[in-house]
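>>> got a predicted structure here, sequence first:
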Amino acid sequence: MTRAAPVPTSTDPAGFARYLRVAASLGRRRTGTGMRYEIVVAILWFGPAIVIGTWNDLNTSVSSNPPLDWPAAGLLLIAGAALIGLACITIGPVTASREWRAWVLSTPLDRGVLLRRRAVGLVALLVVPGVILGAVLADAAGVRHGPALAAVLLGIAAAISAGGVAMWQQRIRHAAAPRGRGWLWCVVVMAAAAIVVNLRHADPLTAGTLWTAAGTGVVIMLGLTSLGLSGVGLIPLASLAAGSGSVSSLALAVQDQSLAPLAAVLAIRPGHRPSGAVSRSLTGTGRRVVLAMDRRRLLRDRPALVRWFATALLPYGSWALLSGVGWGPAALVVVTFVSAVTAISALCGTVRQFASTPSLADRYGLDRAEARSAAMVIPQIGAVVWGVLTAPILLLHTPQFMAVLVPVTAFAAVAFRARQAPFQPGFVVGQQYSRDAARLFARGPALLIGGAVVLALIAAGLRQRNL
């Protein structure tokens, strides 16, 4: 027997929030949408093994010289916290559905009572990336045993502090204002500074210094978290809705394996200066006009070219931080593969349009398969050039075969994803699990994760055989 939701009263404003939570829970049970259930099961299933494995690694002695000194690790901690803050500011961080904005948050009730639970849930969720950030930096900096717990605690404090600052920014930011550029610049500057600082040797920190830094970080975390939670009720309705488009762009970027959908999130507001691009008409039909159109679009899309060149520098910058660690070559292969996917995907805008709109090929007098093939010429050239630019770092520090296998695998994954037709949802109400979750994972993230894992295993195997 299903119990009914408690009826709220005007004398208890918090009872209305409880009524909404119980009603939402009953709705999920009736429709079978168990997203929270799936998340809890995933955490309980995979969480203990990850935690035990991480602690066993941090509880052993350092086998070789750590790749990071403590100044570089501190700068990367700030960069990681800024990256977490960028993710928070992109999705909101506090969001509300369209129904809540129209029917609940527009009422005279205290908005803070209704949103504080969501904000606290966000703070609790930030513990996971904080643990990962602290554990990875502790491992890379050679911090082991008891001091490793201080490093993990410092990572948690940095992640939650970034979330508190992001909530405070959401309260004072206009909905139409650009989001995340300050966080992005902080990530770039801190990562570049870490690479430079890591070239010099620094004496390791003592355990007492690490625990003092962790205690200071916790105090700062409590202050920034209180600052963020105290103003949740002052977040404008438009700011609560601004993150919905960013979440959709983030999901589309993961599915398409491209940074292009995220370009609009971090882009500067358009000005009134006229465009300097020269207007030229396209003549003819067939493959030549498709190639001319795609080439002209690429030359006018300067942000895409900047992202393409920036991704070519990522393997070189990552090796400056990974040199000397045993799993560095495998990590370099993974970073290069992800960078290659991002770079090549930025050139596939035209082929995605032909795949999403099959009738578009008829306007050029081409067969639909032939139109997609013509639109893939520039991505093919971009993949070859990108592979040449990143070949030196792979030839020097990984098995030589990886210099060819990585760009070829990345191009195959991008070409397969870019040629696919638009996704057709197939969710059926009443099922415990959604069919769309597995299908969406297979279309995009599975290719990226599977390719990275396979390439890392191949690189590790070839390295053991001295090939």
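Perfect, I can see it now.
>>> all contacts plus neighbour counts: C-alpha atoms, from now on.
OK.
>>> what's in contact with stretch 314-328?
With contacts defined as CA atoms under 8 Å, 6 or more residues apart in numbering, stretch 314-328 is touched by 64-68, 140, 195, 198, 329, 331-332, 335-336, 339, 390, 393.
>>> nearest residue to the middle of this protein?
Ala87 (6.9 Å; CA atoms, centre = their mean).
>>> related to what we said a few turns ago, could you list which of the contacts of stretch 314-328 belong to strands?
Among the contacts of stretch 314-328, DSSP state E puts none in strands.
>>> could you turn the buried ones of the residues you listed into a ChimeraX selection?
Buried members of the contacts of stretch 314-328, defined by 16 or more other CA atoms under 10 Å, are picked up in ChimeraX with:
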select :66,67,68,140,195,198,329,331,332,335,336,339,390,393
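>>> burial of Glu370, as a residue count?
14 (other CA atoms under 10 Å).
>>> ok, Arg18 next?
Arg18 - counted by other CA under 10 Å - has 16 other residues nearby.
>>> go on, Ala442?
Ala442, neighbours per other CA under 10 Å, totals 14.
>>> which strand or helix spans it?
If you go by DSSP states H and E, Ala442 is part of helix 435-443.
>>> tell me which helix or strand comes right after that helix.
That would be, after helix 435-443 and using DSSP H and E, helix 445-464.
>>> how about that next one: buried residues?
So helix 445-464, judged by 16+ other CA under 10 Å, has buried residues 445, 447-448, 451-452, 455-456, 458-460, 462.
>>> all the helices of the stretch 201-350 of the chain, residue numbers only.
Assigned by DSSP state H, counting those that start in this stretch, the helices in the stretch 201-350 of the chain fall at 207-230, 237-256, 260-266, 287-300, 302-322, 328-345, 349-356.
>>> tell me the helices and strands packed up against the longest helix anywhere in the chain.
Using DSSP state H, we find that the single longest helix of the chain is helix 146-172. Applying 3 or more CA pairs under 8 Å, 6 or more residues apart in numbering; DSSP states H and E, one finds that helix 146-172 makes contact with helix 70-91, helix 111-125, helix 127-140, helix 207-230.
>>> take a look at this one as well, against the first:
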Amino acid sequence: MPDRHAVTAAAVRRRLRTPEPWRFLVARLYSRIVLVSIAGAVGYGWAYAGLTKAPQAGSAWTALWLSVLGATVLMKVSLAFGPVFAGADRMFWVLSSPASRGALLRPRFFGLLAVGAAVGVVWPAVVFGVVGAVVPPLVAGVLGAACGLAVVAGAVVLQRARVRAQGWLSGLVGLAVVALVVPAGWFGVPVPWAGSVGVPADRPGELAGGVPADQPGSGGTAAGELGTFGGPAGEPGVIWAAWAVAIGLALVAAASVRHLRRSDLASGAALAGVTRVSVSWFDLALLGAILAERRARSLGRVKSARLNQGRSHVAALAWTDALRLRRTPSAALVWAALLPVPALVALGGEPDIAPAAHLVAAFLATDRLAAGLKFVCRSPAMRRALGLPDRQLRLAHLVFPAVGAVLWCAITTAFTPHVSVVNGIISAAGAVAVVYRIATRPPVDYGAAIVSFGMYGPTPAGLIVQLSRGPALLTVLGLVQTML
């Protein structure tokens, strides 16, 4: 006899599926194929450059901590969305229908597992583009798929257990950033596969550093001791262990899906809906507002701080901006996590674009410190309540972003190759200017005129001009950086 729950769950899914004309489906599929093709071509070029590049000293250490950083960020993003969530249209059926809750939620769960495995397969190509192929590509792809699967399944397990792991994950991100900035020798920790990095093609019997592979204490193996994947003999064991952990977590997560509550499924649905609307309407202010609300709820209660009445208005407002940054440590974490980005771009064999990458990373780091500036510029009611001129309010909330930009550029210029002091000065000033222009941008007017450019079809030229306030200046400054 067929399973009553499975049949009922399938019927509910058919009822929730919105009928759509085939023309819309074809148009949507065509746009996705174009985007995937462009991204695939760029990724193929990046991966090919990494596979043909000889790894340098310390490449294995960099690859290790880049992978740790990528897995941690994937875990944080997954936990922010749930990762399993149900929108308002599905929530009633999930909680109140006679269908099995697990049967209704498992299709989305399996889709998330597939996305995690795909991200894990693609991630080694990104790492290879930066440091070169430190391990065989097949081994990296298989291990990456297992890690991606384990990260998503582990996020579902944490969602069911209702464990707040964002603080621990933020600490792990900070550790990875420190490990990327500080050389491996300072820690005194050997990297397991570092012995096979940087071996010249005409001296296959030696490991990195010129030590023969068959001598005692070399830490390497001779050709007869290599595993089936072309690496050390322990690699197959590591692969089997990684897949065993991933499959075990996936089984536990699949069993945990049917125990998810309304509170577990609702928060991620709100964030997913706002993200979809923000991307569709080209307005990330909506996403920023919901993220600020989630951060405020996670804090729960904060200790009030008394402002010194003897201070000037600018100093008092700057101090409130400092309190805002202290209560949102994730902004400082992202600011620090962007420190090694320009150096990684230069290490990846792209010295010509390293100054432009330095400018973009400086902008992103400064933007994370400008929450107060954006809030004041986008809230007329708050500006009227403060009773100060708009220019004074903006300058007061620009103090800490400017200080953060100067400090970030000073630190990164000291250890980033192909980035001069002049590039650092331009990056600091340009990052502050771009952040200020984006924060003071007027609200988006969706009634702008649409102009037809022939083969490109109707284009909202007015909307493009509005959205280019800030990014256009960033593009011009990036071209200036590459020409210096």
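Now that the structure is in, tell me what you want to look at. All of these numbers come straight from a predicted model, not from anything done at the bench.
>>> quick one: TM-score?
Taking TM-score structural alignment, normalised by the length of structure 1 as the basis, the two superposed chains have a TM-score of 0.73; 428 aligned residues with a CA RMSD of 4.5 Å.
>>> the residue nearest to the centre of structure 1 maps to what in structure 2?
The criterion is TM-score structural alignment: under it, Ala87 of structure 1 has Val77 as its aligned partner in structure 2.
>>> against Gly70 of structure 2, how distant is its match?
11 Å (CA to CA, to the nearest Å).
>>> now do Thr475 of structure 2
Taking CA to CA, one finds Thr475 of structure 2 at 27 Å from Gly70 of structure 2.
>>> over to Ala433 of structure 2?
Taking CA to CA, one finds Ala433 of structure 2 at 30 Å from Gly70 of structure 2.
>>> try Pro355 of structure 2
24 Å.
>>> same question for Leu393 of structure 2.
38 Å.
>>> which residues sit in contact with Val333 of structure 1?
Applying CA under 8 Å, 6+ apart, the residues near Val333 of structure 1 are 394, 398, 402, 406, 452, 455-456, 459.
>>> look up how far Ala73 of structure 1 lies from it.
22 Å.
>>> next: Ala413 of structure 1.
33 Å.
>>> of those two, which one has the most company?
Between Ala413 of structure 1 and Ala73, counted using other CA under 10 Å, Ala73 has the larger neighbour count: 24 against 20.
>>> what's the closest non-adjacent residue to that one?
Leu137 (6.1 Å; CA to CA, 6 or more residues apart in numbering).
>>> can you find the partner of that neighbour in structure 2?
For Leu137 of structure 1, the residue aligned by TM-score structural alignment is Val127.
>>> just checking, its match touches Ala63?
Yes. Between Val127 of structure 2 and Ala63 there is a contact under CA atoms under 8 Å: 6.1 Å.
>>> what sits up against stretch 89-102 of structure 2?
5-6, 8-9, 12, 16, 86, 104-105, 255, 257-259, 262, 266.
>>> same thing but 7 Å
Identification of contacts with stretch 89-102 of structure 2 by CA atoms under 7 Å, 6 or more residues apart in numbering yields 5, 8-9, 104, 257-258.
>>> quick check: end-to-end length of that stretch?
End-to-end for stretch 89-102 of structure 2, by CA to CA: 17 Å.
>>> repeat for stretch 279-287 of structure 2
9 Å.
>>> quick one: buried residues of that stretch?
Under 16+ other CA under 10 Å, the buried positions of stretch 279-287 of structure 2 are 286-287.
>>> can you pull the contacts of the residue of structure 1 most remote from its centre?
No residue in structure 1 sits farther from the centre than Thr11, which is 43.4 Å out by CA atoms, centre = their mean. By CA under 7 Å, 6+ apart, the contact set of Thr11 of structure 1 is empty.
>>> and it, which of the three is it?
Put simply, Thr11 of structure 1 is coil when judged by DSSP: H, G, I helix; E, B strand; the rest coil.
>>> same check on Ala96 of structure 1?
Applying three-state DSSP: Ala96 of structure 1 is coil.
>>> tell me the residue in structure 2 aligned with Cys186 of structure 1.
In structure 2, Cys186 of structure 1 lands on Leu172 (TM-score structural alignment).
>>> element containing that match, please.
Per DSSP H and E: helix 166-181 holds Leu172 of structure 2.
>>> mean shift between that helix and structure 1?
Overlaying structure 1 shows helix 166-181 of structure 2 at a mean distance of 2.7 Å from the equivalent residues (mean CA distance after the TM-score superposition for structure 1).
>>> against which helices or strands is that helix packed?
helix 59-81, helix 329-337 (3 or more CA pairs under 7 Å, 6 or more residues apart in numbering; DSSP states H and E).
>>> matching Leu126 of structure 1 against structure 2, which residue comes up?
Per TM-score structural alignment, Leu126 of structure 1 is aligned with Gly116.
>>> same thing with Gln255 of structure 1?
Gln255 of structure 1 maps onto Leu284 in structure 2, by TM-score structural alignment.
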